[in-house]
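> Structural data only, the sequence is not supplied:
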């Protein structure tokens, strides 16, 4: 089954605190209510087969060696339970000592503005976390007094990131007479045209998933700059979405549709169907989240590689979820040391070897060539501060609007100009509602 994008929620909105599941509250007795330093409780919601969870298990061993008298409890819950019930948990009598929370205004931002998680500025300075979590990777870790992301104090610390990349079938490229991955936009378009001329749909895509959306936003990001994207994401100023980079990227996306680079009848294609098309070898390229890497590595029967969009100014992607320290934590110093442990080279490199895209890892220690290449590509983007986040972050309802627009564009019932004008109107209305 395809990994869903449950972890990426809209930045704007209200934290849901109604009790809709028993998992989180039912385990509340495991909370870290001791302040004697003898019991230390960590709450997290990553899947147990994920690079983060497996590496955090390693981190627990290291942490115990540093604190042999401490009973460390690594408690797992679900993302949905934590997202819906975080406020209820953190205002209770038994809270974890350190907790994983979702990034964004609706979650970490609300918890910060309500005083439920600690301001980590002193610890960032003490441990130098800002030297490891840099540029845009820190944007969703920082919130102002109103809980708005992008500036202000640190209230959380991510361990990993994600990036949208192009997966390509090396065997299919060689068969088509293409000897290496494209390094410029012109080369990419030339390669796609080569496949199209040979009767092959170049890119496996779908508008009933994220393929078309990520392709569109990648083309927008390629032409954008840091100021435009930060203004768009963090509701600053009046970013233009019907001219400049957004209009140019959308026009190029429409050209790709018209040329057949993404195929036809895409409106109803799901993520699983899109992935299956690439894995079957029917299309040599696919635009996917880096989270698909391990699934593709397990299932692909051909030689393949990855590359970021050639010549792009910025690349779609984001930081991961955040470690936060509850205000009512009884063992805050241990919590800070835990966060520091997860940012250590030992743990970060363990994440990297498992293809988890660490924020402070060293790609050179990775032996698997595909994993090493992806990790280096991500590291290069981060080092150049070229992450543009994801297009549905800024205002409520934007994801549904954008995906509906993608479906209309691939069906050719809406032009690039019509879409960007409607996008501008939707965004401006949503921004006014968020701003109050």
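Yep, it's here. If you're wondering where the values come from, they're calculated on a predicted model, not measured in any experiment. Numbering: from 1, shown residues only.

> contacts and neighbour counts: CA atoms only from here.
Fine.

> Residue 298 and residue 281, how far apart?
15 Å (Cα to Cα, to the nearest Å).

> Relative to residue 303, how far out is residue 173?
Residue 173 is 10 Å from residue 303, by Cα to Cα.

> picking up where we left off before, look at residue 298 and residue 281 and report which has more neighbours.
Ranked by neighbour count (other Cα atoms under 10 Å), residue 298 and residue 281 place residue 281 first, with 17 against 8.

> re earlier: which one's more surrounded, residue 173 and residue 303?
Taking neighbours as other Cα under 10 Å, residue 173 and residue 303 compare with residue 173 leading, 19 against 12.

> That one contacts residue 283, correct?
No: using Cα atoms under 8 Å, residue 173 makes no contact with residue 283, being 10.4 Å away.

> this is the comparison structure:
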């Protein structure tokens, strides 16, 4: 999300409730801290894997931290994305919050001095031993806010990656085989179009459309390409083979009806709900939808990795960050610690999440086992390529507007790539 987690857009709601919790000092979670308040923000829905695990973590926190009042607010992803720098530079900053990872988000806040350096806690509590190298990449930022090295400014307690969700009943109804190659993928979409069905759910007004674009580029890319784009380790040319293929193909897909023309104004929630309602046979998006589809879809569905690509979008999950202005940092550290323990991790894994430290034997759901196995497949081949909006501040909005142009035909692929190059180059810091 991706996103930019990107991620399924949530309606911004605020709910405050009080729970008796206990503060701890120096890594202990049993000492009383009467009169203190822990302010917690995140944007996961209560039925999501993360929402369920974190609610259990709050209950555990309550048991071990009597005497502390917790004020919890669920925020929308877009709301935090747009307002975090302003909020964290004010007296309204929470004590702990979920925040998007990457140079343009967590890296930018770290560079601005708005986040607490968690390095001592990471070492003391052993969180670094639970997170693999590819997951750690988005947790650490140097003095320029570049990810991959330097101090720890965030801790993910889950991972995420993208895949193709597909409606097994629609595939069976129209006699379409599950594709195992890129050619079979396009053949499947042709078959649906011939039957009058738009194959792919999409949302041009938010992250899904730009993730289609990035995945198409990744299908022609390698790790050096990703590192150049994401970590400034080389020259980035938006007219190279990968980006040229991506822009031309996405425009072609819109012309062929693989993606609906009317989806240019749709939001991520629209795409997800459209898939849940059985309107579309496929949706390419992240593991953050998995739990919701499990609970809301009334048809049989499954997933497969994008055919013909070693790379896909993904990373460690969004980060627990502790704002510099947090008034109760020790409490925040204790809450993070609870979310990293086996109980919370197993809950994540059994509810459609991708845990970083679960007990494999404790994951009972067959679909969840496959979700974790596919993630391990991607991670083992170093296939996590992060998200397209991460490299420079403000690039998310640029990608939204430019992919909309590809979908509605208001600009040529070549012109769109020109615009992306200009925006990217203007945001890359001097080396």
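Cool, got the structure. Note that the coordinates shown come from a computational prediction; the quantities given were computed from them, not determined experimentally.

> follow-up on the earlier one: please enumerate the shared neighbours of residue 173 and residue 283 of the first structure.
The contact sets of residue 173 of the first structure and residue 283 do not overlap (Cα atoms under 8 Å, 6 or more residues apart in numbering).

> now the helices: where do they sit in the stretch 101-250 of the first structure?
110-113, 121-127, 170-175, 185-197, 211-223, 226-233, 244-258 (DSSP state H, counting those that start in this stretch).

> Quick one: closest of those to residue 336 of the first structure.
Each of the helices of the stretch 101-250 of the first structure has some distance to residue 336 of the first structure by Cα to Cα; the shortest is helix 121-127, at 7.1 Å.

> contact partners of that closest one?
129, 130, 153, 154, 155, 336, 340.

> farthest pair in the residues you listed?
Of all pairs in the contacts of helix 121-127 of the first structure, the most separated under Cα to Cα is 153 and 340 at 17.6 Å.

> When those two are compared, which one has more neighbours?
residue 153 (20 against 17).

> Trace that one over to the second structure, please.
In the second structure, residue 153 of the first structure lines up with residue 151, judged by TM-score structural alignment.

> any idea how far that match is from residue 111 of the second structure?
Distance of residue 151 of the second structure to residue 111 of the second structure, computed by Cα to Cα: 11 Å.

> Which residues are in contact with each of the two?
By Cα under 8 Å, 6+ apart, residue 151 of the second structure and residue 111 have these common neighbours: residue 142.

> now stretch 412-428 of the first structure: how far from the chain's centre is it?
25 Å (Cα atoms, centre = their mean, to the nearest Å).

> What of stretch 134-150 of the second structure?
Distance, centroid of stretch 134-150 of the second structure to centroid of chain: 16 Å (Cα atoms, centre = their mean).

> how far does it stretch from start to finish?
End-to-end distance (Cα to Cα), stretch 134-150 of the second structure: 15 Å.

> average gap between stretch 246-256 of the second structure and the first structure?
Superposing on the first structure places stretch 246-256 of the second structure at an average distance of 3.0 Å from its equivalents, by mean Cα distance after the TM-score superposition for the first structure.

> show me what contacts whatever residue of the second structure lines up with residue 297 of the first structure?
Alignment note (TM-score structural alignment): residue 297 of the first structure maps to residue 294 of the second structure. Listed by Cα under 8 Å, 6+ apart, the contact set of residue 294 of the second structure reads residue 352.

> likewise the one 3 residues further on?
For residue 297 of the second structure, the set of contacting residues under the criterion of Cα under 8 Å, 6+ apart consists of 276, 277.

> ditto for residue 207 of the second structure
1, 2, 3, 4, 5, 6, 7, 268, 396, 400.

> Could you measure from the equivalent of residue 346 of the second structure over in the first structure over to residue 189 of the first structure?
Under the alignment (TM-score structural alignment), residue 346 of the second structure pairs with residue 349 of the first structure. Using Cα to Cα, one gets 35 Å for the distance from residue 349 of the first structure to residue 189 of the first structure.

> Quick check: closest non-adjacent residue to the counterpart of residue 384 of the first structure in the second structure.
Taking TM-score structural alignment, residue 384 of the first structure has residue 381 as its aligned residue in the second structure. In space, and not counting its chain neighbours, residue 381 of the second structure is closest to residue 310: 7.5 Å by Cα to Cα, 6 or more residues apart in numbering.

> Just the element for the alignment partner in the first structure of the one you found, please.
Aligned counterpart of residue 310 of the second structure in the first structure: residue 313 (TM-score structural alignment). Of the helices and strands defined by DSSP states H and E, none includes residue 313 of the first structure.

> still on that earlier bit, of residue 349 and residue 189 of the first structure, who's got more company?
Ranked by neighbour count (other Cα under 10 Å), residue 349 of the first structure and residue 189 place residue 349 first, with 24 against 14.

> what residues are up against the more buried one?
Counting by Cα under 8 Å, 6+ apart, the residues that residue 349 of the first structure touches are 358, 360, 361, 362, 363, 365, 366.

> Could you work out the most separated pair of these?
Applying Cα to Cα across those, the maximum distance is between 360 and 366, 13.5 Å.

> which one of those two has more residues nearby?
residue 360 (24 against 20).

> Tell me the secondary structure at that one.
Here residue 360 of the first structure is recorded as coil under DSSP: H, G, I helix; E, B strand; the rest coil.

> Make sure it is actually in contact with residue 348.
Yes: between residue 360 of the first structure and residue 348 there is a contact at 6.0 Å, judged by Cα under 8 Å.

> Which neighbours do the two have in common?
By Cα under 8 Å, 6+ apart, the residues touching both residue 360 of the first structure and residue 348 are residue 159.

> can you map out the strands along the stretch 301-431 of the second structure?
All strands of the stretch 301-431 of the second structure, identified by DSSP state E, counting those that start in this stretch, fall at 301-304, 314-316, 319-321, 354-355.

> Among those strands, which comes closest to residue 191 of the second structure?
Closest among the strands of the stretch 301-431 of the second structure, using Cα to Cα: strand 301-304, at 18.2 Å.

> ranges for the helices of the stretch 251-400 of the first structure?
Counting by DSSP H, counting those that start in this stretch, the helices of the stretch 251-400 of the first structure are 271-279, 293-299, 332-342, 345-353, 369-383, 398-410.
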